[in-house]
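Q: requesting a structural model of the entry that follows:
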Amino acid sequence: MKADAPSNGSGDAPDEAALNIRRIRSMLAIMFLLMTVYALYFGRDFFMPVILAFLLALTLTPIVRFLRKRGVPESISATLLVLFSVGFMTTAGYLLSGPAIDLINNAPTIGQQVSEKLNHLRRPFEKFMKISEQIGAMTEPTQEPGVSKVVVAQSGILSQAAGSVLSGVTSITIVFVLSLFLLASGTMFYEKIVQSFTRMSEKKRALRVVYDVEREISRYLLTVSLINAGLGVAIGLGLWALGMPNPMLWGAAAALLNFLPYIGALTNMLMVGVIALISFDSLAYAMLAPAFVLLCNIVEGQFVTPMVVGRRLEINSVAIFIAIAFWSWMWGFVGALMAVPLLVIVKVFCDHFDGLANIGNFLSAQQSAVEDEEDEDGDPAEDKAKIAA
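A: Just a heads-up that it's a prediction; the model follows:
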């Protein structure tokens, strides 16, 4: 009996070809991702105001839709909303600029006062600080005689400030003008997306997905913005009742920083604690201000937002920290503020496509996994009915 020859036939060829195709697709996906990150990083002056305009338009879309049902044309409602946004931001910036500039100018004095208040806590560490200073002096290279240091002259501070102001004004103008066109155009933008498909079934599915994503994201952004505004008002009034200086500034900071989950609340609480420490004589009374800020953030994060927004759009903490770190590296503080809204957009988009369901599941909070386990432990007939639906 003859032994079977090793199989080198056509059966292995399709598997190898499919494997090569998968490898090529993976490499192309990685290259596309790297090129996208490269474009976003070096094209931040273009992409950042454009994305901000889309986020602002999505935030104001529910109001435009509500007024359209009452007979108000989209162009009129969009113009009024954008003008109101510009006026509100201009007024808020003007009112808060004075206390913010004073706080920045008095930063060295504030640091010295805090150091004096906490001087007794630093005494155990003074010996270690002196040792580190001596080590730093020993390791510093000595300058040889006859060798002079060369200092490169920096460009003028005024010219840098003027360039930054001009760039900021240009970006803000782009944000509001583009958001005005997006709001005033109504459904034209979505119609253009649908027209790119050929089959009627694909058009219907694309239209349903586009409207569902737009509706969920716009409601989320508007709701979260209103919740953050309410949080800022509550913190501002509470700090005013406690006698904190510039309570309006800290309320506005709380509303803005609350777009950064965990990090924003902690930052605002620390800043309020530092100012309260130098503003009040009693240490126990000074701790009331940061404690009140912490209480407001706990109530907002654990009760108000889950009850109003719902837990379906909750994002897991790991994804939030990664997104904040990534976008803050890309676009600084503005990018960090946009990190969570962009993450929610990605999650909602992934939930509407079966091929991206794994990404949406990864971005979901632990609560969704718990609900899935409860569904698996439930009635099998009920589960089959849900799957069939």
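Q: from now on I want contacts and neighbour counts done on CA atoms only, so please keep to that.
A: Will do.
Q: which is the next helix or strand following the longest helix belonging to the chain?
A: Using DSSP state H, we find that the single longest helix of the chain is helix 200-242. Remark: after helix 200-242, the chain's next helix or strand is helix 247-257, criterion DSSP states H and E.
Q: which secondary structure elements does the helix or strand that that next one is followed by contact?
A: Note on helix 247-257: by DSSP H and E, the next helix or strand toward the C-terminus is helix 263-279. Secondary-structure packing of helix 263-279 (3 or more C-alpha pairs under 8 Å, 6 or more residues apart in numbering; DSSP states H and E): helix 107-117, helix 247-257, helix 283-286, helix 288-299.
Q: Proceed likewise with the subsequent sequence, for comparison:
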Amino acid sequence: MSDFPSPLPTPLPSTTAPGAAVSTLITRGRRKPGSSRSTRRISRHLRAIRISLTGMILLAVLYTVVLGKSLLVPLVLAAFIGLALNPIVVAAARVRFPRWLAAVIVMVTLNVGLVSAIATLSTPALNWFHEAPTAMRAFAPKIKPMTQQIEAASRATQNLVGGAVTRNAPQANAGFAFTAWDIVAGAPKVLASVLTVALLVFFFLVYGDEILRRAVEISPTFAYKRHTVSIVRSIQVEVSSYLLLTAAINVTLGLVTAGMLYLYGVPDPLLWGTVATVANFIPYVGAITTTTVLAVVGVLHFQEVGPALLPAATFAGITAIEGNLLTPMLQGRRSRLSPVAILLWLLIWGWLWGIPGALLAVPMLTCVKLVTAKLRGWEWFAHIISR
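A: Presented below is the predicted three-dimensional model:
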């Protein structure tokens, strides 16, 4: 044998000719534009189908919301009240206090307070309803000179533009009748709604954590369960703190308004303070409504224009301080909403549910913002409605 190593094997020549490789590349290059056009066409069709399905689902949801108003309004109201009162029950459970007993105490206290407030305010409210037409007729002669001047200016304007002056025929004053039969006829429906809300709140307080635990049990993995629990707990704490803080701010505003009206000598200050508290759950619109109501009450009670408009002007200043300084300082930036988003949301839910929808619109929008800020892929919506 030879001591020299054997030569390395030479590589075999490629079976594919260079011309064939070039022709293959050219063929692939020629096929790409057509395939890309077909892909874009398919993606456009899929996008159109997805948009159409989204619109149909949105219309179906709106129809369901309107159709199920009598069921959904008590459910949403009970959910908000349950979230607001849940920290109290949780704090009682931490000190080894039975959860059901804490829920019973909270509900009894809440119901006693509501019944006492209704019993205290129902009589002055009915008196105002009955006496308002008479007071307006008595006040009409006081503003007659002002209306005559406005009518004279209107006639002069019509003459300048060459139009005919139209006179409105006097209309008979419609009487306002509010009898005990109206209360008796509407009492069953009101009592059924109140009882439904009270039972739902009680069950939310007692079995809320158990429902959450059962929902977590069906999660596929432990990491998903832990992530779900952390998100739900954080949302629950933030929504509860927002609702409690908003309720405390509104109650404080009502007490300050009642004290201001008492100092000015306006009758039934607690009634108008309660109106201010409830109306302040509707931003902007609630303050404007309460200011208008106080202006009418002042005009009906006082003889001169200056003292008559003083309560409304003072309330406008109080709400300006509350809305621009107190509420932003206490709630921070996380719960602040865009005024455009608030007005659009009020229009939508006021159109769908009426007055209950207007009262629940802003709490719902705030909860939607807090929830979407925690969900992946929905942060854009929370950013859009933020201020």
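Q: still on that earlier bit, okay, the longest helix of the first structure sits on what stretch of the second structure?
A: Helix 200-242 of the first structure corresponds to residues 222-264 of the second structure when matched by TM-score structural alignment.
Q: now the matching stretch, how far from the centre of its chain.
A: 13 Å (C-alpha atoms, centre = their mean, to the nearest Å).
Q: name the helices or strands packed onto the longest helix of the first structure?
A: Contacting helix 200-242 of the first structure under the criterion 3+ C-alpha pairs under 8 Å, 6+ apart are the following elements: helix 44-69, helix 188-195, helix 247-257, helix 288-299, helix 305-309, helix 317-351.
Q: how about these, which one is nearest residue 221 of the first structure?
A: helix 44-69 (5.2 Å; C-alpha to C-alpha).
Q: so which bits of that closest one are buried?
A: If you call a residue buried by 16 or more other C-alpha atoms under 10 Å, then helix 44-69 of the first structure has these buried ones: 47-65, 67-68.
Q: in the second structure, what range does that helix match?
A: With TM-score structural alignment as the criterion, helix 44-69 of the first structure aligns to 69-94.
Q: average distance between the matching stretch and the first structure?
A: On superposition with the first structure, the mean distance recorded for stretch 69-94 of the second structure (mean C-alpha distance after the TM-score superposition for the first structure) is 1.1 Å.
Q: rewinding a little: quick one: the longest helix of the first structure to helix 263-279, angle?
A: 10 degrees (axes from the mean of the first three to the mean of the last three C-alpha atoms, to 10 degrees).
Q: between helix 200-242 of the first structure and helix 288-299, how big is the angle?
A: 160 degrees.
Q: so what touches whichever strand or helix holds residue 385 of the first structure?
A: Following DSSP H and E, one finds residue 385 of the first structure within helix 380-388. Residues from elsewhere that reach helix 380-388 of the first structure (C-alpha atoms under 8 Å, 6 or more residues apart in numbering): 375-376.
Q: repeat that for 7 Å
A: The contact list for helix 380-388 of the first structure, computed with C-alpha atoms under 7 Å, 6 or more residues apart in numbering, reads residue 375.
Q: now stretch 194-214 of the first structure
A: By C-alpha under 7 Å, 6+ apart, stretch 194-214 of the first structure touches 348-349, 352.
Q: which ones are touching residue 316 of the first structure?
A: Per C-alpha under 7 Å, 6+ apart, neighbours of residue 316 of the first structure: 363-366.
Q: so what corresponds to it in the second structure?
A: Checking TM-score structural alignment: residue 316 of the first structure goes with residue 338.
Q: not counting sequence-adjacent ones, nearest residue to that match?
A: residue 387 (4.2 Å; C-alpha to C-alpha, 6 or more residues apart in numbering).
Q: do I have it right that that neighbour meets residue 334?
A: No - using C-alpha atoms under 7 Å, residue 387 of the second structure is not in contact with residue 334, being 9.1 Å away.
Q: who's in contact with the most centrally placed residue in the first structure?
A: In the first structure, the centroid-proximal residue (C-alpha atoms, centre = their mean) is residue 339; its distance is 2.7 Å. Applying C-alpha under 7 Å, 6+ apart, we find residue 339 of the first structure in contact with 323-324, 327.
Q: aligned partner of it in the second structure?
A: So, by TM-score structural alignment, residue 339 of the first structure is matched to residue 361.
Q: now do residue 187 of the first structure
A: Aligning on TM-score structural alignment places residue 187 of the first structure opposite residue 209 in the second structure.
Q: any idea how many residues pack against that match?
A: Here the count is done by other C-alpha atoms under 10 Å, and residue 209 of the second structure has 13 residues near it.
Q: buried set for the helix or strand encompassing residue 193 of the second structure?
A: Counting by DSSP H and E, the element that carries residue 193 of the second structure is helix 180-217. Neighbour-count burial for helix 180-217 of the second structure, with 16+ other C-alpha under 10 Å as criterion, is recorded at 196-198, 200-202, 204-206, 216.
Q: what sits against residue 86 of the second structure?
A: residue 205.
Q: can you rerun that using 8 Å?
A: 205, 240.
Q: what's the spacing between it and residue 72 of the second structure?
A: Taking C-alpha to C-alpha, to the nearest Å as the measure, residue 86 of the second structure falls 20 Å from residue 72 of the second structure.
Q: ok, residue 290 of the second structure next?
A: Remark: distance between residue 290 of the second structure and residue 72 of the second structure (C-alpha to C-alpha) = 27 Å.
Q: got it, and residue 258 of the second structure?
A: From residue 258 of the second structure to residue 72 of the second structure the distance is 33 Å (C-alpha to C-alpha).
Q: now swap in residue 50 of the second structure and tell me
A: 28 Å.
Q: can you count the residues close to residue 228 of the first structure?
A: The local packing of residue 228 of the first structure (other C-alpha under 10 Å) involves 23 other residues.
Q: which of the contacts of residue 339 of the first structure tops the neighbour count?
A: residue 324 (23 neighbours).
Q: that one: what's it in contact with?
A: 260, 335-337, 339-340.
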